[in-house]
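Undergrad: need a structure here:
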Amino acid sequence: MSYVASLPLHGADAQLLAVVVAIRAARTGVGNVTGQDLRSLRLADAEGAVAALTALGWQARGDLIAGSPDVPVGIAVPGLTDGGDHRLPFGKVMRSRVSGWTSRTLNAKPVKKTPPAARLAALFLAAHGRPYRPSVLPEDLPEHCRAALPDLLARNFLKELDGDTYLLGDAVRHVAGKRTAPVPTVRVPDEEEPVSWDVWKGEASVALRRHVEAVESCPLCGLSTARVSEAFMRKPVPAQADEKVRAAYAAWRENQSEPGPRAARFAADFRAAHGHGPSVKQLCQGISERKQPRRLRIYLVRQLIAEGWLTNTEPVPWTLRPGKAAAPSGTSAPRVRAS
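TA: The predicted model follows:
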């Protein structure tokens, strides 16, 4: 991806085509592409993209536009044939794997029907991304790709987008280019053995256990046992609200009409339907049209709690409910009991 970003190409169409050709030309300096391959990229201007590569000296040994769609056309890439120092470090097996990875990423459901700039951005982010941890936006990410990032967030290709950091969505973790080895479990003699989920619930109070069971068995949320247990058993870590988060909150607040009353009503309706309160993420999704980064969601809910529109039983998750400020309007949390 960095190799393509370094080329004097300015459009997403040409850059996306260059990625495919460069990967296929990595070992021999010649990449074979068919007319069907070109059409599958769904470029806005395929002829312009081919012309842009030709202007760089990439020579097609045939007619890629009007020729037979099934006949491979070799494209010679001078920068990959001028000696070993110029070749991409791919062996035969690695080249095939990278080519397959490119196809899987471009055809991932969240981006399959997006414009070329969004799919090119998806390749950059997947190549530099890790499956379960936030990653930093690559420095050589083209500007037209940066403009497509909100669309990738809205389509769930990205789970989080916070300034220059991002987290790949759950559905595309398998295409993450930077794999991290699992952290080995090291037993510290002075530490207690971690308890199992069943043991933890058995040691919880009656009221807490009822709440846990209401969340765990909620048919509307459909949460996995792993997700519920992780939320209840993890140690709370305070989220820092820096200037960027506060500025994002101020911008969000300016465009909202009565967010406090709406949040209180949503929390009350949610509890009545589910038998438990919403999570921070569920509440923010219920009162906002756009997805927000995790730190903004936490700060947003904290502000609503500070203003009295919401309250909760911190640090117990899924306990948000209307606060005292909502009482005059008649919005109150229904009393619910888990069966």
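Undergrad: can we go C-alpha only for contacts and neighbour counts from here?
TA: OK.
Undergrad: Does residue 252 belong to a helix, a strand or coil?
TA: When classified by DSSP: H, G, I helix; E, B strand; the rest coil, residue 252 comes out as helix.
Undergrad: how close does it sit to residue 321?
TA: 21 Å (C-alpha to C-alpha, to the nearest Å).
Undergrad: Between those two, point out the one with more neighbours.
TA: residue 321 (29 against 16; other C-alpha atoms under 10 Å).
Undergrad: was I right about the more buried one contacting residue 305?
TA: No: if you go by C-alpha atoms under 8 Å, residue 321 and residue 305 don't touch, sitting 9.6 Å apart.
Undergrad: would residue 31 count as being in a helix?
TA: No: using three-state DSSP, the assignment for residue 31 is strand, not a helix.
Undergrad: give me every residue that touches it.
TA: Residues in contact with residue 31 (C-alpha atoms under 8 Å, 6 or more residues apart in numbering) are 21, 22, 23, 24, 25, 74, 75, 76, 77.
Undergrad: The same query, at a cut-off of 10 Å, please.
TA: Applying C-alpha atoms under 10 Å, 6 or more residues apart in numbering to residue 31 gives the contacts 20-25, 60, 72-77.
Undergrad: One more sequence to fold, the one below, so I can look at both together:
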Amino acid sequence: SAWAEVTADTGLRLDAERAEQAAATARLQHLHRSGQAPEGDGPAVTRLLTASAQWNHARAVLTHVADHAPLPGPEARLLVVMLTLRTAQSGVGNLVGQDLKGLPLPDPEHLVGQLVESGWLDIAGTVDELIASRPENPTRIGVPSLTPDESDPGPFTFGRKMRPKLSGWAQRVVGEKKLRKAKTSADARLLALALATGVSLDGQLGPEGEGLGPEALSSWCAIDPGDLPELVDRLTAADWLTEVAVTDTAV
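TA: From the prediction side, this is the model:
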């Protein structure tokens, strides 16, 4: 833009302004994707969902993924949950390499490749190109099973404005500093996300503080119910949970 000002060339100035606007848009999209906020806007998302409808929508996504997961195991489940949130509503969305690198996945390239081979995920280009993509040039992805048509509006009832809110919130929970500092694995991050769908404003788990059912939690997290106590201990050690007991009927 400085050169445009020096030369007083209107065409150059307009091109420069468009380029600056495109770069700003790319940066803003990346902030939203990663659950951050533009400077001065405060936190874009918090750990808590503050309305029962949001709880229901988040749990609906976890339940849908549990019922239709294309691959076994918590690492694949975490990735599928995040991609489902990214593509819910239209069946398509944008992804950059950092979205994958920010998850606790030892081999994200392999997982993405498996999802593509299974037919669950479509990507523009190659897996390597996706991993290398940046916010200013994201990779287009698609999930055919989430693409609506005239006879099937899709599995979710939340609107277009709610989808990025849920996606950004989940990104923030999964990437929370305490969980990253403790180097928690995919199963612990999934449990944190699942528990966060039922945290009230006063920090209690479940309606009236009665906790959440272990069967649903283990199903959402692709783990055995017997693994819940150890994962709760890990989240407690990371200072993500406090005063939580695991029983046969509730966490």
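Undergrad: Which of the three states applies to the equivalent of residue 87 of structure 1 over in structure 2?
TA: For residue 87 of structure 1, the aligned residue in structure 2 is residue 155 (criterion: TM-score structural alignment). What three-state DSSP gives for residue 155 of structure 2 is coil.
Undergrad: Next, work out how far apart residue 155 of structure 2 and residue 57 of structure 2 are.
TA: 11 Å.
Undergrad: Comparing the two, which residue is more hemmed in?
TA: More neighbours surround residue 57 than the other of residue 155 of structure 2 and residue 57, with 18 against 15 (other C-alpha under 10 Å).
Undergrad: residues touching that one, list them.
TA: 63, 156, 157, 158, 162, 163, 166, 197.
Undergrad: Could you say which helix or strand holds it?
TA: helix 52-68 (DSSP states H and E).
Undergrad: quick check, residue 90 of structure 2 in a helix?
TA: No: assessed with three-state DSSP, residue 90 of structure 2 is coil; it does not lie in a helix.
Undergrad: Matching it against structure 1, which residue comes up?
TA: Checking TM-score structural alignment: residue 90 of structure 2 goes with residue 28.
Undergrad: still on that earlier bit, from the contacts of residue 31 of structure 1, pick the one nearest residue 52 of structure 1.
TA: residue 60 (11.8 Å; C-alpha to C-alpha).
Undergrad: got the end-to-end distance for stretch 143-156 of structure 1?
TA: 21 Å.
Undergrad: what about the strands in structure 2?
TA: 92-95, 122-123, 139-142 (DSSP state E).
Undergrad: JSON lines please, covering those and showing distance to residue 67 of structure 2.
TA: Listed next are the strands of structure 2 as JSON lines, based on distance: least, C-alpha to C-alpha, whole Å:
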{"stretch": "strand 92-95", "distance to residue 67 of structure 2": "20"}
{"stretch": "strand 122-123", "distance to residue 67 of structure 2": "20"}
{"stretch": "strand 139-142", "distance to residue 67 of structure 2": "19"}
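Undergrad: and of those, who's closest to residue 4 of structure 2?
TA: Among these, if distance is taken as C-alpha to C-alpha, the winner is strand 139-142, at 31.3 Å.
Undergrad: list the buried ones in that closest one?
TA: Residues of strand 139-142 of structure 2 classed as buried: 139, 141, 142 (neighbour count, 16 or more other C-alpha atoms under 10 Å).
Undergrad: before we move on, what about stretch 50-58 of structure 1?
TA: Those would be 50, 52, 53, 58, for stretch 50-58 of structure 1 by 16+ other C-alpha under 10 Å.
Undergrad: Run the chain-centre distance for that stretch.
TA: 33 Å (C-alpha atoms, centre = their mean, to the nearest Å).
Undergrad: Ok, stretch 70-90 of structure 1 next?
TA: Distance, centroid of stretch 70-90 of structure 1 to centroid of chain: 33 Å (C-alpha atoms, centre = their mean).
Undergrad: Over to stretch 32-43 of structure 1?
TA: Taking mean C-alpha positions (C-alpha atoms, centre = their mean), stretch 32-43 of structure 1 and its chain are 27 Å apart.
Undergrad: Run through who's touching it.
TA: Outside stretch 32-43 of structure 1, the residues that touch it by C-alpha under 10 Å, 6+ apart are 12-14, 16-17, 20-22, 24-25, 46-47, 49-50, 60-61, 63-76, 103, 106-107, 112-117, 119.
Undergrad: can you rerun that using 8 Å?
TA: With C-alpha under 8 Å, 6+ apart, stretch 32-43 of structure 1 has contacts from 13, 16-17, 21, 24-25, 46, 64-75, 115-116.
Undergrad: Nothing else from me, thank you.
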